[in-house]
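*Asks:* I would like to see how this sequence folds:
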Amino acid sequence: MSIRTQMRKGLLDACILAIIETQPVYGYELSKILNERHFKDVSEGTIYPILLRLLNKQLIYSEFQTSEKGPKRKYYYITEDGKKELDTVKHEWNQMQAPINALLKKEY
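*Replies:* Alright, predicted model coming up:
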């Protein structure tokens, strides 16, 4: 497994929460959004286990909605606990990002 894959896996939950915070999405739509944002190798097979984990942690919830194109779709929404978790991850990310960038750019 590449370092890029490992790093992305560690942050993918937060990325998914960030997308769901902005808009309710269904699984395939989430996959498309991630791919549009340069997560090219994130498949639906990767996303659904993460969604299940986030559901089990009660960071998101789901509802079926009718679709104009076919069967009902399961849309995902962020919970208040999910928003708190996302805020925590954002804070931690911001705390780590600057020192790591400084070290990598040899600005110390």
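*Asks:* going by C-alpha atoms from here, please, whenever you check contacts or count neighbours.
*Replies:* Fine.
*Asks:* longest helix in the chain, please.
*Replies:* helix 80-104 (DSSP state H).
*Asks:* quick one, the helix or strand hosting Tyr75 and helix 80-104 angle?
*Replies:* Element membership of Tyr75, judged by DSSP states H and E, is strand 73-78. Strand 73-78 and helix 80-104 meet at an angle of 70 degrees, taking axes from the mean of the first three to the mean of the last three Cα atoms, to 10 degrees as the criterion.
*Asks:* which strands or helices does strand 73-78 pack on?
*Replies:* Using 3 or more Cα pairs under 8 Å, 6 or more residues apart in numbering; DSSP states H and E as the contact test, the elements touching strand 73-78 are helix 3-22, strand 25-26, strand 60-65.
*Asks:* now do the buried residues in the very next helix or strand once past the second one.
*Replies:* Next along the chain after strand 25-26, taking DSSP H and E as the criterion, comes helix 27-36. Neighbour counts over helix 27-36 (16 or more other Cα atoms under 10 Å) mark Gly27, Leu30, Ser31, Ile33, Leu34 as buried.
*Asks:* here is a second sequence; please produce its structure as well for comparison:
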Amino acid sequence: MNAQFKKGVLELIVLESVRKRDMYGYELVAEVSKVVDVNEGTIYPLLKRLTNEHYFETYLRESTEGPSRKYYHLTAAGILYRDALETEWDLFQQQVNRFLKEQRA
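*Replies:* Below is the predicted model:
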């Protein structure tokens, strides 16, 4: 997949993944990787930025498989931001698809 396409939609995919349920970082990398190929080095800086912008809250939860894990929870501001991104994405897709269809005619 084109790296610029991926970069443009990654925030929306991350926000939507956490909207469904709270997730910890590695779990989120695995979830996002089902849609676009990403690694931890891409996701963790994005999580940090979205947390700093108050779209996520974090908390620690004990793990039976090692140290406590940091979970990400979508805030009310995060939900609004996710919804706005989805609206923008839908409009963008429609405009690009309309353009491509017109060019083929």
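*Asks:* now the TM-score, please.
*Replies:* TM-score for the superposed chains, counting by TM-score structural alignment, normalised by the length of the second structure: 0.91, backed by 104 aligned residues with a Cα RMSD of 1.5 Å.
*Asks:* let me have the buried residues of helix 27-36 of the first structure in a markdown table, adding distance to Leu104 of the first structure as columns.
*Replies:* Shown next, in a markdown table, are these (distance: Cα to Cα, whole Å):
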| residue | distance to Leu104 of the first structure |
| --- | --- |
| Gly27 | 36 |
| Leu30 | 32 |
| Ser31 | 31 |
| Ile33 | 29 |
| Leu34 | 26 |
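*Asks:* related to what we said a few turns ago, buried deepest among the helices and strands packed on strand 73-78 of the first structure, which one?
*Replies:* strand 25-26 (a mean of 19; mean count of other Cα atoms under 10 Å).
*Asks:* now the strand holding Tyr75 of the first structure, how far from the centre of its chain.
*Replies:* Here the centre of strand 73-78 of the first structure is set off from its chain's centre by 13 Å, with Cα atoms, centre = their mean, to the nearest Å.
*Asks:* next one: stretch 91-100 of the first structure
*Replies:* That offset, for stretch 91-100 of the first structure, works out to 18 Å (Cα atoms, centre = their mean).
*Asks:* that stretch vs the second structure - mean distance after superposition?
*Replies:* Its aligned residues in the second structure lie a mean 1.2 Å from stretch 91-100 of the first structure after superposition (mean Cα distance after the TM-score superposition for the first structure).
*Asks:* OK, contacts around the one residue sitting closest to the centre of the second structure?
*Replies:* Nearest residue to the geometric centre of the second structure (Cα atoms, centre = their mean): Val14, 1.5 Å. Residues near Val14 of the second structure by Cα atoms under 8 Å, 6 or more residues apart in numbering: Leu28, Val32.
*Asks:* give me the range in the second structure that the longest helix of the first structure lines up against.
*Replies:* Aligning helix 80-104 of the first structure against the second structure (TM-score structural alignment) gives residues 76-100.
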